[in-house]
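Engineer: Below are the sequence and a predicted model for it; my questions follow.
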Amino acid sequence: MSMFRTVVRLAVVIPLMFLVACADTPDADAPGSDVLGVVFDDFGHVHGVGTNPADGAVFVAAHAGVYRLDPATNTGTRMAGRVQDTMGFTVTGPDTFLGSGHPDLREDLPPNLGLLRSTDAGRTWDTMSLSGEADLHAMDTSGDLVVAYDALSGQVMSTTDGTSWSTLAAGDVRDLAVAPDGTVWIIDAIGALATIDDQTIVATDDGPSAELGLIDVAPDGTVVVATPDGEILTRSADGTFRTTGSVPPGTQALDVADRWLIVSASAVHESVDQGKTWTDLLTSSAVRSGP
C-alpha cells in the first residue's frame, strides 16, 4: 500500500472514528442524563456539602458537578451529567438547593452564574439574579435571609427575595455562615473568626488561635469551625472554643444543618455525635485500597 493511499484512508477513517466516539460518549451531548458511578477522586475540588431533607441523601457540590452520594458503592451520581463548577452550595429545603459558580462549557451561559436555584435536587438550575455579574464563592441561609460572598466585587451581600441585594461589608472571605438570630459569622482572609460591625468585617476577640478554613452554625446556634488540618472546634455559650474531634487534613466543605458533614482531601465524613467521632461515607480510591 502506498503512503498516499494510507494517508487518504486515515484522513477519512479518523474523523469517522472521532464522530462515532463522540456519539457514544455521554459528555459529548448536552447535559440531561445522570452519570452514575463517579468516584471521589473525579469530583474535583469540593465547594459544598449538605443533606437533602426529601430523602436523607448527601449531596456534594464540586468543581466537576453536583453529586448524590451512594455510600454502598463508594461512588456518586453526577446530577444530569452537568459538569458545572457549583460554588456557594446550600440546601434550603426538600430537593431545593441554592448555588453559584461557572457553567458546563456545553451550555450557552455567562462565565459567572450569579444566584441559582434548583427545585429538583440539582438536575436543573434556574437563575434568580446576578447572572454574569457575581461569582458567589460562599453562601448560607437562615429562613428567608440569604448571605453570600461575591469573589468578583469582594463584598458580603444579603437578600431576602433572591433578587434584590444589599451590601453588608467589603473584604476577602474564606467562608461564612448565618446563625438563626441573623448573626453573620465569617472566616476572613487570614483564617481568623470575624463578624460584621458597621459594614466592616471585624475579627472577634474570642476566636481560636488556630488558622480556620470553614465555618457553619447548627440549628441550635452552635458555631462550628474547622481548620485546614482537620481539627473541629465548637463555640460554647461563654464564647470559648474547644476541640471536639478531627478528620484528615485538607478540609474543603462543612455542613452542620442536619447531621454533621465535612469533606477532607480524602473522603466525605459524617458525625452523629456533634463532631466527637467521624465515619467515612465516601472515600478516595487511595484510601479504599490502602497503601
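Structural biologist: Here it is on my side, so go on.
Engineer: Going by C-alpha atoms from here, please, whenever you check contacts or count neighbours.
Structural biologist: OK.
Engineer: okay, now the nearest residue to W125 once chain neighbours are set aside: neighbour count?
Structural biologist: Leaving aside its sequence neighbours, W125 sits nearest to S118 (Cα to Cα, 6 or more residues apart in numbering; 4.6 Å). Neighbour count for S118, taken as other Cα atoms under 10 Å: 18.
Engineer: what ranges do the helices span in this protein?
Structural biologist: Per DSSP state H, the chain carries helices over the ranges 3-24, 285-289.
Engineer: Reformat these as CSV; add distance to W165.
Structural biologist: Below are the helices of the chain laid out as CSV (distance: least, Cα to Cα, whole Å):
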stretch, distance to W165
helix 3-24, 43
helix 285-289, 42
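Engineer: Below is structure B, check it against A:
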Amino acid sequence: MSKQYFAIAASAALALTLTACSGDGDSAEARTSSSSTVSHIHGVGIDPADDRLYVATHEGVFTPGENNEPQRVGDSRDDYMGFTVAKARTFLASGHPAPDAEGPGNKGLIESTDAGRTWTTKSLSGDVDFHALEYTDGTIYGYDSTNGKVRVSKDGVKWQDRATLPALDIAVNPDDTQMLLATTEAGVAKSTDGGKTFTEGAEPVLHFVSWGAPDAAYGIDGSGALHRSTDSGNTWKKVGTAPGGQPQALTAVDAERVLVATQDGVYESKNGGSTFTKRMDVASKGGH
C-alpha cells in the first residue's frame, strides 16, 4: 500500500474517509530558543525528569514558555509526526525534514536523549514514517503509515512486522503489552496478541487513543469529546470535552492526567477529563 494512501487517511483525521498522517527553570532556558508560532501538533508528552510538557509539531519540538507561548527546543524545524516520551529526557519520534534541511523524506525512527535538543537516527531512515509511537515496558510499538502496518522493536533497530490495517493511532496496555487498541474509520480495533491481529473496529469512532493506566484507556473523537474505558476498550463512556476544536493529539499520562492538543492550544486535565487548563497556545492551520 502506498504512502499517499495512508497519508490521505491521516490528513483526514478519521473523518470517515480512512480508506488508504513547568520544571526546573535553568535547564528549561538552556534547552529552548526564541518563541515561535505553532501551526499543527502531532504529539504531546511529559518528561518525568522535570514534569515539563513537550509538544511535537509540524515545525519542531516546543515547550511552554512565559504566558503559555511556545518556546522552541533546540534548533530543529523538522516535521515531527509520531512522538513519545520513552523515559526521563529520552524521546522517540519520526517525521520529515524541514523544507531547507538535507536528508531522506522519511526520517524513520529517531531518538533524543537530551529532552529534544538533538536527535540521532536509530533505524528505517528513508523507508518509514511512523504516525504513532508507543514505548511500554522496554518495547517500542509504531504505526508505520508508509506501509500501513504495526511494527514492534526491542531496541529501535530491529523490527518485527505485525498486522496491516488502515489506522490513525495506536495505544498499548501498560499492564499487558500483548493488548493494543487502534483507531479506524469503523471504530476502535483491538489486539490481544501484540498487534499481530486486530478485531474489526467497533464504535465509538475515535481519532486518538492513549492508555494511561490498565483501567484508564482514553480516546477522543472529532468533536473533542473525551471517552474513557475501564475494561480494556470493550466499552467507553464520555467523561468530558476538550476545548479548542478538533483534536490533534492525545496522551494519557496516568489514570487521571490527560493532555489534549486541539486547534488553538494544548490542554491538560488532572481529573480524568472533567476540567481542562490551557498549557500552550497554538495558531492552527489544520491538517495532519
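Structural biologist: Looks like it arrived, so ask away. All of these numbers come straight from a predicted model, not from anything done at the bench.
Engineer: Can you give me the TM-score here?
Structural biologist: The TM-score (TM-score structural alignment, normalised by the length of structure 2) is 0.80; 247 aligned residues with a Cα RMSD of 2.1 Å.
Engineer: returning to that earlier point: can I get the helices of structure 1 in JSON lines with distance to R259 of structure 1 and mean neighbour count?
Structural biologist: Converted to JSON lines, those look like this (distance: least, Cα to Cα, whole Å; neighbours: other Cα atoms under 10 Å):
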{"stretch": "helix 3-24", "distance to R259 of structure 1": "40", "mean neighbour count": "11"}
{"stretch": "helix 285-289", "distance to R259 of structure 1": "23", "mean neighbour count": "11"}
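Engineer: Looking at these, which is nearest to A267 of structure 1?
Structural biologist: A267 of structure 1 lies closest to helix 285-289 among these, at 8.1 Å (Cα to Cα).
Engineer: Map S153 of structure 1 onto structure 2.
Structural biologist: Aligned by TM-score structural alignment, S153 of structure 1 pairs with N147 of structure 2.
Engineer: Show me what T96 of structure 1 aligns to in structure 2.
Structural biologist: T96 of structure 1 maps onto T90 in structure 2, by TM-score structural alignment.
Engineer: Hmm, I typed the wrong one, I wanted N52 of structure 1.
Structural biologist: Using TM-score structural alignment, N52 of structure 1 pairs with D47 in structure 2.
Engineer: That match touches L92, doesn't it?
Structural biologist: No. Counting by Cα atoms under 8 Å, L92 is not a contact partner of D47 of structure 2; they are 12.0 Å apart.
Engineer: between those two, what contacts are shared?
Structural biologist: Applying Cα atoms under 8 Å, 6 or more residues apart in numbering, one finds that D47 of structure 2 and L92 are jointly contacted by V85.
Engineer: Check the burial of the closest residue to the match of N52 of structure 1 other than its chain neighbours by counting its neighbours.
Structural biologist: Leaving aside its chain neighbours, D47 of structure 2 sits nearest to A88 (5.7 Å; criterion: Cα to Cα, 6+ apart). A total of 15 residues lie near A88 of structure 2 under the criterion other Cα under 10 Å.
Engineer: quick one: A88 of structure 2 from P48 of structure 2, how far?
Structural biologist: Going from A88 of structure 2 to P48 of structure 2 by Cα to Cα, to the nearest Å gives 5 Å.
Engineer: What of V239 of structure 2?
Structural biologist: Taking Cα to Cα, one finds V239 of structure 2 at 26 Å from P48 of structure 2.
Engineer: How about the contacts made by the match of N52 of structure 1?
Structural biologist: Shown in contact with D47 of structure 2 (Cα under 8 Å, 6+ apart): L53, Y54, V85, K87, A88, R89, A115.
Engineer: which of those count as buried?
Structural biologist: The neighbour count (16 or more other Cα atoms under 10 Å) marks L53, Y54, V85, K87, R89, A115 as buried among these.
Engineer: Report the contact partners of the residue nearest to the fifth one when sequence neighbours are not counted.
Structural biologist: Right, the one you point to is R89 of structure 2. Among residues not flanking R89 of structure 2 along the chain, A115 sits closest, at 4.2 Å (Cα to Cα, 6+ apart). If a contact means Cα under 8 Å, 6+ apart, then A115 of structure 2 has D47, A88, R89, T90, F91 as its contacts.
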